[in-house]
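Colleague: when you get a sec, could you give me coordinates for this:
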Amino acid sequence: MRALHVRHIQDSLTRDYENLIDLTDYEGKPATQRQSAFFSRALAARAIQRFTDMSPADAARSVVDGFGDNGIDALAIDEENRRIVLVQSKLDNSGNAGLSQADALKIRNGCGDLFNMRFDRFSPALQARREQITAAMSDPAVTFIVVVATTGRSGLPNEASTVFDDFLSEVNETDPVVSLEVLGLKEFHSMVVEGTAGPSIEITVPIEQWGTVDLPFQAYYGLVQASEIASWYEHHGDRLFSQNLRKSLGNTDVNEGLTATLLNQGQHFWYFNNGITALCQSIKKTPRGGATHAYGDFVIDGVSVVNGAQTVASIHRAGKKNNEALSDARVWVRFISLEGCPPDFSIDVTRATNTQNSVENRDFVALDPQQERLRRDMLLSLHKQYSVKRGENPPAEADGCTVEDAVVALACAHDNTYYTVMSKSSVGRLSENTERAPYINLFNGGTTAYRVWRCVQVMRAVELDLQNRRPDLYDREFAIATHGNRVILQMVFNQLNLEKVSAPQYDWEIELARVHAVTGAVLDALIASVEESYTTSYLAPLFKNTAKCRHLVGEAQQKISSS
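Modeller: Predicted coordinates:
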């Protein structure tokens, strides 16, 4: 039966990808080799479709398999959701083989080389996309899905599983940057039977304190335990959001805040969160729970979360860190049945629930009297604009800055590596509470308009200087200049005369003129320190680790002093 299912998958791949998969490197080779290469590459393209909205043609173009592919057969950049999908495909005609330890190590090593931007170790097809990949990986919020696509068994043998467990533990040391998905014979055959989108999702949901709306359209609402919602995402992934405007956005500041609340204040989560709205094809209550509204089990078919994707993904992420923390958390959920609804009703609900104005940290920051004082002083003393409220047009760089600019610049100028790392990995946490640190250490009565504007000037000068240097840097040096930009900024501030930063009469152009030389010295020292102390470390998570960054700053500053 397994071999038959493999043939079903191969027939489907032939139908969908014939004449789309590039096989020019197999010209003149035996037909059996060309066919094997086609199926392996088409399988990788199918996996890309599973995790993106790509067409078969676009998915086929994402294939980078070839001589020296270094364990990556396909790579797709999902710009909307700020993530990169990496696929290694293994064709197994028997349908019974498992992934070997050697294959797992090859995938791990290939991912490591990519994370460290060692592009020379990959196939020409991947190297041709170097600029696009580099731009995507320069986003500090980017996440990765590593997909093992095989027509063999879905479960990983212990040896391969250990390799991936160690790999994920290392790269996710500070943030959940990388996730692993295994698509085996069962999953690929289901795609053939049901289509690449997968079968309709049916879930059985225990709802507490439930209620119902019968007119004009049926809906149920109530409280659902967070662990239950985590299991939805565990089993169905982003397919839960098939009708939503967007999928999970990964490690955004808001999502990190949701995760932190779940882990630290699970019993309060219902009060702090707006909840989840899901559409479905039908809702049926089971006899369990009887007539009482205190508790009920509901069978819900054709589920799609149309508002609350970030809540669902954040709950799942928190459960990965500490599943027990979810036991006290409840989430407000409403299920709207589409039975008997007008044809466009689902679109109307999706649009309406996703276009309401949200409140962000910046809105609360705007209420702080210190910000109004700075806005006024910036205008009167420096003739510069300081944009604090959302909706205001941000000024041109020569004319002023925004409060977001100020937060990052002041954090790195504070000479506290914890704040520096936060400005890179979760900048929103710097201003999430205007009544306590770190915010009050950045913005207080001693924070002058001169300090804000001059720190922003330095930040922009350093970023421009790094931007100009990157074309001459390669591989890990490029990655250090990209992912380590905030650490570099902190060390540049350390070399400037910040004692004069608030002095109105001081000619700050003297300090700005030093930025180019200082940035170069700092970059060289940081590169040397990384290669001495963290030769094998993945660079993106390295610069989100406070302890390691503090050590790097100390080592690099010693090198600068001694030179």
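Colleague: okay, CA-based contacts and neighbour counts for the rest of this
Modeller: Will do.
Colleague: centroid-wise, who is the farthest residue in this structure?
Modeller: The C-alpha centroid of the chain is most remote from Gln505, which lies 44.5 Å away (C-alpha atoms, centre = their mean).
Colleague: helix, strand or coil for that residue?
Modeller: What DSSP: H, G, I helix; E, B strand; the rest coil gives for Gln505 is coil.
Colleague: next: Gln132.
Modeller: Classification of Gln132 using three-state DSSP returns helix.
Colleague: gap between it and Asp139?
Modeller: 12 Å (C-alpha to C-alpha, to the nearest Å).
Colleague: and what of Arg550?
Modeller: Computed as C-alpha to C-alpha, the Arg550 to Asp139 distance reads 22 Å.
Colleague: looking at these two, which is more packed in?
Modeller: Neighbour count, other C-alpha atoms under 10 Å: between Arg550 and Asp139, Arg550 has more, with 18 against 15.
Colleague: to compare against the first, here's another:
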Amino acid sequence: MKRLWVRHIREALHTGFADHIDMSDYTQASDSVREKSFLSRSLAALAVQRFTELSAAEAAATVVDGTGDNGIDAIAIDALQRRVILVQSKWDGSGDGSLGLGDSRNFTAGFKDLLDTKFDRFNARLRAQEAKITEALDDVNVTFILVVATTGRTELAAPSSAVFSDLLDEMNESQQVVSMETLGLSDFHSFISEGLGGSRIDFNVQLENWGTVSEPYEAYYGVVTAASVANWYEHFGDRLFSQNIRKALGNTSVNEAVTHTILKDPQHFWYFNNGVTALCESVKKTARGAASRTFGDFSLTGVSIVNGAQTVASIHQAAHKGEAGLNEAMVWVRFISLEGCPDGFATAVTRATNTQNTVETRDFVSLDPEQGRLCTELVLSLKKTYSIKRGEPVPSPEHGCTVVDATVALACANREPSFTVMAKSRMGSLWESAEKPYRTLFNPTVGPYRVWRCVEVMREVDATLTRLKGQLDGRPRSICLQGNRLVLHLVFRELDLQRIEDPEYDWPSELKRVPMLTEKSLTALTNSIDEAYPNNYLTSLFKNITKCRDLVQKVRSGTEGIDQGTDGK
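Modeller: Model prediction:
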């Protein structure tokens, strides 16, 4: 069976990618060598398609395999989901192989070089994407998926597995940044089968407290146990989301919250979660329970979940961490029958259920009277506009700021570095609670001058770092970009903030010091990182509260006169 599946995949790769994979560097190679390279590159492109909506030609363009690839065979930037997919692929004709220890080390080393923007260590194919990759790396919320793609075994040998485990432990020590997927023979065979009409999903479901909508199109709704939902994903995986605009996104903060609720607070899950919407070729009510709406059995054919993919995947993840809450947690579900629906209706439902505006933590902040007070005082005291709600016009820099600007600036001005880390990596956490940290930043003692002057410092630091960025490359440049908020915090610690609320204070003179202090802080921070954390991944370093607090202490202990006349609260 393995060799048969390998042959199926080989034929599918030739059919899908023969006209798209660049093989210009193998013109002098033997047919067997060229064929193996083509299959490995095509497999990398197919793996990219597994995580994106790219066409065959677009996926083939992500392949960077070749001399000097530094362990990375394909790299795709998913700007919409703010993630980077990196692939290492190995074609195995036996169906039994796996990724070796050397290849595992090369892959992780290449990933580290990429994070440090050491593009000189990569070939021309990857460097051609340098601008897009750099832009993605500059995004503090970007996540990474490392994909091992092979036509062999899914399970890695213990030494290779340990290489990736060590990487994930370091990168994800403070929050989820990197995830790993291993795609083997069975995964790829299932994937190509989906394109041959073999992906229809049929199953039966029991709905509790069910109801129905008959006009204009038939649909049924009710609740099911989380255990049932986990079972769907266990059997069908991401095939459940064949018509969705996105597949499961891995370990995002939202998904982690879903999993936490299932495990720790299952009785409230229905209240906290929006549930699942699925399109079906048909929905049939069976005879069982026909006289009652308490329970009803339904036969579903051609099921595709178009909204709630993250809920389903998170429930499945919770199932692997413990089954205690799965039977207690209830999930709201809708099954829409496409029988009798007009052409295009399925697409319209998919688009509509995935593009409705979501409520963000910022929206709740707008209800706080303190924000209204600051808005009024900024206008009356400084003639500055303060934009609080999403959708409001954003004032030009000289005429005002937003609540986002104010939150980041005030957080970095606080003496506690943990606020700076949150401003960099988990912005929403600064708004989530009515107590700490939100009340530390926004309370009756915080006036308009403090808000506006802190924002001015932030903008001056950002402008200086933008200028310095053009003079740097490699790891120092990455520190300049990813450590920008910690630099801002260090600058605030050197400024005299005791009189920041005083309208008569000679603030312009203090502000003039900021560019010099920014350069000084960046240099000191870079030196401290090189000394204390030379091998740390910068992406995760600046999200680690303990290490950032340590860096601040090291920088300040090595700088004379920092504490003279500072308050920084």
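Colleague: what residues does the longest strand anywhere in structure 1 touch?
Modeller: As assigned by DSSP state E, the longest strand anywhere in structure 1 is strand 202-213. Strand 202-213 of structure 1 is contacted by residues 218-224, 228, 232, 293-303 when judged by C-alpha atoms under 8 Å, 6 or more residues apart in numbering.
Colleague: quick one: residues contacting the residue nearest to Thr350 of structure 1 when sequence neighbours are not counted.
Modeller: Ranked by C-alpha to C-alpha, 6 or more residues apart in numbering and with sequence neighbours excluded, the top spatial neighbour of Thr350 of structure 1 is Val306, at 5.5 Å. Neighbouring residues of Val306 of structure 1 by C-alpha under 8 Å, 6+ apart: 241, 243-245, 276-279, 349-350, 353-354.
Colleague: possible to save those residues as CSV with distance to Leu326 of structure 1, secondary structure and neighbour count?
Modeller: Below are the contacts of Val306 of structure 1 laid out as CSV (distance: C-alpha to C-alpha, whole Å; DSSP: H, G, I helix; E, B strand; the rest coil; neighbours: other C-alpha atoms under 10 Å):
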residue, distance to Leu326 of structure 1, secondary structure, neighbour count
Phe241, 21, helix, 22
Gln243, 26, coil, 18
Asn244, 25, coil, 23
Leu245, 27, coil, 14
Ile276, 16, strand, 22
Thr277, 20, strand, 20
Ala278, 21, strand, 25
Leu279, 24, strand, 25
Val349, 29, helix, 16
Thr350, 27, helix, 19
Thr353, 26, helix, 15
Asn354, 26, helix, 15
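Colleague: can you tell me which of the residues you listed is nearest Asn158 of structure 1?
Modeller: Of all the contacts of Val306 of structure 1, Asn158 of structure 1 sits closest to Phe241, with 32.1 Å by C-alpha to C-alpha.
Colleague: can you pull the contacts of the residue nearest in space to the middle of structure 2?
Modeller: In structure 2, the residue lying closest to the centroid (C-alpha atoms, centre = their mean) is Thr143, at 4.2 Å. Counting by C-alpha under 8 Å, 6+ apart, Thr143 of structure 2 touches 82-84, 176-178.
Colleague: the longest helix along structure 1 vs structure 2, average offset?
Modeller: Of all the segments of type helix in structure 1, defined by DSSP state H, the longest one is helix 509-533. Aligned to structure 2 and superposed, helix 509-533 of structure 1 gives a mean residue distance of 1.6 Å (mean C-alpha distance after the TM-score superposition for structure 1).
Colleague: picking that back up, with Asp25 of structure 1 as the reference, measure out to the residue nearest to Thr350 of structure 1.
Modeller: In terms of C-alpha to C-alpha, Val306 of structure 1 sits 44 Å off from Asp25 of structure 1.
Colleague: equivalent analysis for Gln49 of structure 1, please.
Modeller: Distance, Gln49 of structure 1 to Asp25 of structure 1, using C-alpha to C-alpha: 24 Å.
Colleague: so between these two, which is more surrounded?
Modeller: Per other C-alpha under 10 Å, whichever of Gln49 of structure 1 and Asp25 has more neighbours is Gln49, with 19 against 11.
Colleague: could you find the closest non-adjacent residue to that one?
Modeller: Nearest non-adjacent residue to Gln49 of structure 1 (C-alpha to C-alpha, 6+ apart): Ala59, at 6.2 Å.
Colleague: surely that neighbour touches Leu43?
Modeller: No: with contact defined as C-alpha atoms under 8 Å, Ala59 of structure 1 does not reach Leu43; the gap is 10.2 Å.
Colleague: so which of the two has more stuff around it?
Modeller: A direct count of neighbours by other C-alpha under 10 Å for Ala59 of structure 1 and Leu43 places Leu43 higher, at 29 against 25.
Colleague: you'd agree the more buried one is up against Val147?
Modeller: No: look at Leu43 of structure 1 against Val147 with C-alpha under 8 Å: they stay out of range, at 11.3 Å.
Colleague: where do the strands sit along the stretch 251-400 of structure 1?
Modeller: Assigned by DSSP state E, counting those that start in this stretch, the strands in the stretch 251-400 of structure 1 fall at 276-280, 282-285, 295-301, 304-307, 330-337, 385-387, 400-402.
Colleague: ok, the stretch 101-250 of structure 2 next?
Modeller: Along the stretch 101-250 of structure 2, the segments classed as strands by DSSP E, counting those that start in this stretch run 143-150, 178-183, 203-213, 219-225.
Colleague: of those, which approaches Asn536 of structure 2 most closely?
Modeller: For the strands of the stretch 101-250 of structure 2, the distance to Asn536 of structure 2 is smallest for strand 178-183, at 14.2 Å, taking C-alpha to C-alpha.
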